[in-house]
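Trainee: Predicted model and sequence below, questions to follow.
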Amino acid sequence: MSRIVYVNGEYLPEEEARISIFDRGFLMADGVYEVTSVLDGKLIDFEGHAIRLERSLDELDMAPPMSRDELLTIHRELVSRNGIEEGLVYLQVTRGAPGDRDFVFPDPDETPATVVLFTQSKPGLAHGPAAGKGIRVISIEDQRWGRRDIKTVQLLYPSMGKMMAKKAGADDAWMVEDGFVTEGTSNNAYIVKGNTIVTRALSNEILHGITRAAVLRFASEAQMVVEERNFSIEEAQSADEAFITSATTFVMPVVEIDGAPVGTGTPGPVSARLREIYLDESLKAAI
């Protein structure tokens, strides 16, 4: 059966979905996006993603194309129509298609935003084998633009980073700027030293992860110490544990960095416990 997608007010079979060649998302990467996980047919942390979407739009001087309730209705409708039990809902909003190419923003009263949503079925998303064995990462130079706190569709360098990792026989890459880790290609990065979880503080240099916020809150509630500061690759390699968080990986252990094992080279107890807590609590609050 064909997947049903949403394009500018219509639910369509994916083969029939079309946007203009003049859409600024295509021509200028002038758009933002969010990805919300689905577990047991319910949305995980939808409100957090909706709030961040509004912030990203505001930072690019774009008005929200619809209310949170309308967005929630579309998300739920797509999950239902496509029978998603475990998977993702991808949402992209661009500045629209003004009818020609120009660097100057079009008048929003004359050019409506483009709104696209689609689902991806991911059976085993919550309990896949990767969490049990951990992932390996390499370090690369962070060459992205300066406003990484805005979740834009400018994903070329993160894609290149994923390919660098793949060519090196690793699973992902951690980006480094001025000697310190910023984040992964599509995730926030952490190390564990004793009972202390260390992760970079929020700023324009990293994405303000929705999963990050939830995990750090759960960690504090579990009496774990959280330290928000910079750390280097060398410090990460000598840590007891390392892990990443994102809406699609939840809490994922990192067992090797640039060929050096982290801790015992196997997933550690802190990341395992945080993953367990996150999944339990997020499922309770899912809508």
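Mentor: Everything's here; your move. Residues are numbered from 1 along each chain as shown.
Trainee: switch to C-alpha atoms for all contacts and neighbour counts from now on
Mentor: OK.
Trainee: ok, K42 touching I287?
Mentor: Yes - using Cα atoms under 8 Å, K42 is in contact with I287, at 5.2 Å.
Trainee: The two: which has the busier surroundings?
Mentor: Taking other Cα atoms under 10 Å, K42 and I287 do not tie; K42 has more neighbours (22 against 16).
Trainee: all helices of the protein, in order?
Mentor: Along the chain, the segments classed as helices by DSSP state H run 24-28, 46-59, 68-81, 130-133, 156-167, 210-221, 233-237, 269-285.
Trainee: out of these, which comes closest to Y190?
Mentor: Nearest to Y190, of all the helices of the chain, is helix 233-237, at 8.3 Å by Cα to Cα.
Trainee: before we move on, the earlier item: need the helices of the chain in JSON lines with mean neighbour count and distance to G194, can you?
Mentor: Below are the helices of the chain laid out as JSON lines (neighbours: other Cα atoms under 10 Å; distance: least, Cα to Cα, whole Å):
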{"stretch": "helix 24-28", "mean neighbour count": "19", "distance to G194": "45"}
{"stretch": "helix 46-59", "mean neighbour count": "18", "distance to G194": "30"}
{"stretch": "helix 68-81", "mean neighbour count": "16", "distance to G194": "40"}
{"stretch": "helix 130-133", "mean neighbour count": "15", "distance to G194": "21"}
{"stretch": "helix 156-167", "mean neighbour count": "16", "distance to G194": "28"}
{"stretch": "helix 210-221", "mean neighbour count": "17", "distance to G194": "14"}
{"stretch": "helix 233-237", "mean neighbour count": "18", "distance to G194": "13"}
{"stretch": "helix 269-285", "mean neighbour count": "16", "distance to G194": "9"}
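Trainee: Use this one as the comparison:
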Amino acid sequence: MSRTVYLNGAWLPEAEAKISVFDRGFLFADAIYEVTGVIDGKLIDYDAHAARLKRSLQALGIPMPVDDGTLLDLHRQIAQRNGITEGLIYLQVSRGAQDRDFLFPDPLEPTFVMFTQAKRILDNPKWNKGISLKTVAEGRWSRRQIKTVQLLYSSFEKMEAHREGYDDVLFVENGHVTEASSANFHIISREGRLITRDLSNALLHGITRGSILDLARRAGLETEERSFTVAEAKAAAEAFITSATSFLIPVVSLDGTNIGDGTVGPVGRRLLDLYIKDRRENGLPIAT
């Protein structure tokens, strides 16, 4: 069935949704995106995603296309129109369309699009199996805390890793881990501490990252936010990645070296269970 998408104030069948070839999102990757998960008919971590959207747009000087109430209403409407009770809601805001030029008038009228993906988020075989990562040199632009659509390097490196039998890549800069291609990376030390990279321009300020840290602290787990090396990651008891699209996925090997005993560890599994339980109880209902 054709999905209904939202484009600049109109609800359209996906085949009829058209964006200008002069849109700066297409020509310059001059755009921001966000992804909100849906489970049990509830929006997951919605407030945090909406807040990050505003921060990212502000960082690029793109005006927010709608007010807060309208943004929430659009998320609810698009889920209802497409019958999404489990899956993902994507939105993208570009600076707008103009004849191609590195310089742009201020402001342009933003291009605002939303669409859904039906997906069985709660049935992820990688939760029980874990994934393997390959380290690669960091090659993205320096302002990674802004959630832009500049994803070519991440996509290319992940494709190369897949061809070599890995599930994903882990970016490394100046000897220290930044993050995976589209997820934050965390380790559990041999002493039982949850260690994750501290927030800076070097990595995306992940919403699920923050939620997992909060739940870990509430559960009495010691946490530490700092940079760490690949060697420290390989010597960890456990490792995992976090993202809005898959919540928490255990990492069982890095560059062919087992992390821990090479199987899904108990701490990561516990944090995943805590996250799912909490979000099922506290997610924002789509139906009002």
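Mentor: Yep, it's here. The structure displayed is predicted, hence computed values, not measured ones.
Trainee: so who does the aligned partner of V225 of the first structure in the second structure touch?
Mentor: Under the alignment (TM-score structural alignment), V225 of the first structure pairs with E222 in the second structure. Applying Cα atoms under 8 Å, 6 or more residues apart in numbering, we find E222 of the second structure in contact with 192-194, 216.
Trainee: Against G61 of the second structure, how distant is E222 of the second structure?
Mentor: E222 of the second structure is 38 Å from G61 of the second structure, where distance means Cα to Cα, to the nearest Å.
Trainee: Tell me which residue of the first structure lines up with A48 of the second structure.
Mentor: Using TM-score structural alignment, the equivalent of A48 of the second structure in the first structure is G48.
Trainee: quick one, what contacts the spatially closest residue to its match that is not a sequence neighbour?
Mentor: Taking Cα to Cα, 6 or more residues apart in numbering as the measure, G48 of the first structure lies nearest to I210, with 6.0 Å between them; neighbours along the chain are not counted. Going by Cα under 8 Å, 6+ apart, I210 of the first structure touches 45, 48-49, 246-247.
Trainee: try it again with 10 Å
Mentor: Residues counted as contacts of I210 of the first structure (Cα atoms under 10 Å, 6 or more residues apart in numbering) are 36, 45-49, 51-52, 188, 245-247.
Trainee: before we move on, what about D258 of the first structure?
Mentor: Listed by Cα under 10 Å, 6+ apart, the contact set of D258 of the first structure reads 136-140, 165, 168, 170, 173-174, 233-234, 237.
Trainee: how about a cut-off of 7 Å?
Mentor: The contact partners of D258 of the first structure, taken as Cα atoms under 7 Å, 6 or more residues apart in numbering, are 137-139.
Trainee: how much space between it and Q237 of the first structure?
Mentor: According to Cα to Cα, D258 of the first structure stands 8 Å off from Q237 of the first structure.
Trainee: Likewise for F243 of the first structure?
Mentor: From F243 of the first structure to Q237 of the first structure the distance is 12 Å (Cα to Cα).
Trainee: For S181 of the second structure, which non-adjacent residue is spatially closest?
Mentor: In space, S181 of the second structure is closest to S154, 4.9 Å off (Cα to Cα, 6+ apart).
Trainee: gap between the counterpart of the one you found in the first structure and E205 of the first structure?
Mentor: Structural alignment (TM-score structural alignment) places S154 of the second structure against P158 in the first structure. P158 of the first structure is 14 Å from E205 of the first structure, where distance means Cα to Cα.
Trainee: go on, T94 of the first structure?
Mentor: Separation of T94 of the first structure from E205 of the first structure (Cα to Cα) stands at 22 Å.
Trainee: cool, P112 of the first structure as well?
Mentor: Look at P112 of the first structure and E205 of the first structure: by Cα to Cα, they are 30 Å apart.
Trainee: sorry, back to before: and of the contacts of E222 of the second structure, the nearest to L122 of the second structure?
Mentor: Taking Cα to Cα as the measure, L122 of the second structure sits nearest to A216 out of the contacts of E222 of the second structure, at 20.3 Å.
Trainee: contacting residues around the closest one?
Mentor: With contact set as Cα under 7 Å, 6+ apart, A216 of the second structure has these partners: L271.
Trainee: just to revisit the earlier point, between T94 and E205 of the first structure, who's got more neighbours?
Mentor: Each of T94 of the first structure and E205 has its neighbours counted (other Cα under 10 Å); T94 has more, 25 against 19.
Trainee: Report the contact partners of the more buried one.
Mentor: By Cα under 7 Å, 6+ apart, T94 of the first structure lies in contact with 24-25, 30-32, 113-115.
Trainee: Need the counterpart of it in the second structure.
Mentor: In the second structure, the residue equivalent to T94 of the first structure is S94, according to TM-score structural alignment.
Trainee: Report the separation between that match and S182 of the second structure.
Mentor: 20 Å.
Trainee: again, but for Q92 of the second structure
Mentor: Separation of Q92 of the second structure from S182 of the second structure (Cα to Cα): 16 Å.
Trainee: got it, and S2 of the second structure?
Mentor: With Cα to Cα as the criterion, S2 of the second structure and S182 of the second structure are 27 Å apart.
Trainee: what ranges do the strands span in the stretch 51-200 of the first structure?
Mentor: For the stretch 51-200 of the first structure, the strands defined by DSSP state E, counting those that start in this stretch cover 87-94, 114-121, 135-141, 172-177, 180-184, 188-193, 196-199.
Trainee: Save the ones you listed as a markdown table, and put in distance to R68 of the first structure too.
Mentor: Below are the strands of the stretch 51-200 of the first structure laid out as a markdown table (distance: least, Cα to Cα, whole Å):
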| stretch | distance to R68 of the first structure |
| --- | --- |
| strand 87-94 | 13 |
| strand 114-121 | 13 |
| strand 135-141 | 35 |
| strand 172-177 | 33 |
| strand 180-184 | 28 |
| strand 188-193 | 25 |
| strand 196-199 | 30 |
